[in-house]
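**Q** here's a sequence, model it:
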Amino acid sequence: MSSTGQSESTNNFFNGWLPITTGLYSFVTKYEATLIEVYEQESAEDFALEHKYRQVGPHQALLKDAAKIYTKTMFHKLQDQFDQVVRFITIERYAEGNVRQLTVKAHSARAESFELQIDLEKLTGNCGCKLFEYVGLPCCYLLKVFSKYDILKIPKAFIMTR
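**A** Modelled structure (predicted):
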């Protein structure tokens, strides 16, 4: 690196941390504090970068899409719903064209089941639990149906705007 480049690099590093008129004694005493501040700032930026985007497994395309759409709080609520999907099975009760009526019920002895209707062409539908209508997030039952029909992105009809 040329001496001009070294000088510019050094000036750029200390610019904003130490005034240019700082004497040698003051420089040595403030140098360590400056390095600690720079380290803390970089650590904060690394933390923000790591947590800005939600961590999602490589096989969870639906959650990857949700991570781009929802705020952090809403994403975590959706992730909680997504984690419950494995507890359920879907039973198709009626099909007419692209419209399906299904029952989603629990594997366990709990008598938990809900009726759903979904239009696979328009990607619209509703669930008997009404979570989407009340909270603005697709419920675990809808997510189970999305999984059954390989819907890999949250349909626009199930994204509630602020």
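
**Q** C-alpha from now on. contacts and neighbour counts both.
**A** Fine.

**Q** tell me which stretches of this protein form helices.
**A** Under the criterion DSSP state H, the chain contains helices at 3-14, 24-52, 61-69, 72-83, 131-135, 140-148.

**Q** could you give the angle of the longest one to helix 61-69?
**A** Going by axes from the mean of the first three to the mean of the last three C-alpha atoms, to 10 degrees, helix 24-52 is angled at 130 degrees with respect to helix 61-69.

**Q** same check, this time on the last one
**A** Between the direction of helix 140-148 and that of helix 61-69, the angle (the same axes, to 10 degrees) works out to 120 degrees.

**Q** what's the spacing between the closest residue in space to residue 104 that isn't next to it in sequence and residue 147?
**A** Closest residue to residue 104 apart from its sequence neighbours, by C-alpha to C-alpha, 6 or more residues apart in numbering: residue 90 at 4.5 Å. Counting by C-alpha to C-alpha, to the nearest Å, the separation of residue 90 from residue 147 is 10 Å.

**Q** alongside the first, I'd like the structure of this one:
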Amino acid sequence: TLYFRDIEDWRLLRIAEEEDRILLTRDLGLFRRARKRSIRTLFIEEPAIEKVLAYLSIKYGIRLDFNKEDTRCPECNAKLRYTTSLIDVADKVSSYIASKYREFWICPSCGKVYWQGRHWKTIEKIIEVAKYERGKLQARLRLREKPLSTTVKKSE
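**A** Prediction:
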């Protein structure tokens, strides 16, 4: 997984091509340019992240669960190191965070530290709804017996 907030289209296309990545985009022009270059790409129209995750789970076999031993930094994409040692994070988090949480993920590349704070409940809810949406989509696909398209349409 790679995630870029600000990157020129040509660089994104080059990375997808050179590293044989699947390009997910809401930019129709970028989607069309990627298709012309035979880059595997998926155009996302659906605004609901839960439905997008459900679709990706089916189309690409992506698991909808959290593996604390195998997760990546949302800032730089490096693999995070899991730890329960307060010594590892003592100088990187506040004393309040250190006293409240016991599990941490440290990025060896950018140095950021993560824990399951308040936002974690929101993430868990999104994953649960995505699993539910995946079940609904799988049932509809069994009825249609058609493969998934290269576009995640609204309310698909």
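
**Q** TM-score of the superposed pair?
**A** TM-score for the superposed chains, counting by TM-score structural alignment, normalised by the length of the second structure: 0.22, backed by 56 aligned residues with a C-alpha RMSD of 4.3 Å.

**Q** all strands of the second structure, in order?
**A** Secondary structure of the second structure (DSSP state E): strands at 23-25, 41-44, 81-83, 104-106, 113-114, 151-152.

**Q** just name the most buried of those.
**A** Highest mean neighbour count among those (mean count of other C-alpha atoms under 10 Å): strand 104-106, with a mean of 22.

**Q** packing partners for that one?
**A** Judged by 3 or more C-alpha pairs under 8 Å, 6 or more residues apart in numbering; DSSP states H and E, strand 104-106 of the second structure is in contact with strand 81-83, strand 113-114.

**Q** swap the cut-off to 10 Å and go again
**A** Contact analysis of strand 104-106 of the second structure by 3 or more C-alpha pairs under 10 Å, 6 or more residues apart in numbering; DSSP states H and E lists strand 81-83, helix 86-89, strand 113-114 as its packing neighbours.

**Q** out of these, nearest to residue 31 of the second structure?
**A** Of all those, the one in closest proximity to residue 31 of the second structure, counting by C-alpha to C-alpha, is strand 113-114 (32.8 Å).

**Q** what's the local residue count around residue 98 of the second structure?
**A** Neighbours of residue 98 of the second structure under the rule other C-alpha atoms under 10 Å: 19.

**Q** still on that earlier bit, more neighbours: residue 90 and residue 147 of the first structure, which one.
**A** Ranked by neighbour count (other C-alpha under 10 Å), residue 90 of the first structure and residue 147 place residue 90 first, with 18 against 13.

**Q** show me what contacts the more buried one?
**A** Counting by C-alpha atoms under 10 Å, 6 or more residues apart in numbering, residue 90 of the first structure makes contact with 102-106, 113-116, 141, 144-145, 148.

**Q** can we see that at 7 Å?
**A** With contacts defined as C-alpha atoms under 7 Å, 6 or more residues apart in numbering, residue 90 of the first structure is in contact with 102, 103, 104, 105.

**Q** got it, and residue 42 of the second structure?
**A** By C-alpha under 7 Å, 6+ apart, the residues touching residue 42 of the second structure are 23, 24, 25, 150, 151.

**Q** my guess is residue 119 of the first structure contacts residue 145. True?
**A** No. With contacts defined as C-alpha atoms under 7 Å, residue 119 of the first structure does not count as touching residue 145, sitting 11.1 Å away.

**Q** out of these two, which sits in the more crowded spot?
**A** A count of neighbours by other C-alpha under 10 Å puts residue 145 above the other of residue 119 of the first structure and residue 145, at 23 against 16.

**Q** how close does that one get to residue 67 of the first structure?
**A** Separation of residue 145 of the first structure from residue 67 of the first structure (C-alpha to C-alpha): 19 Å.
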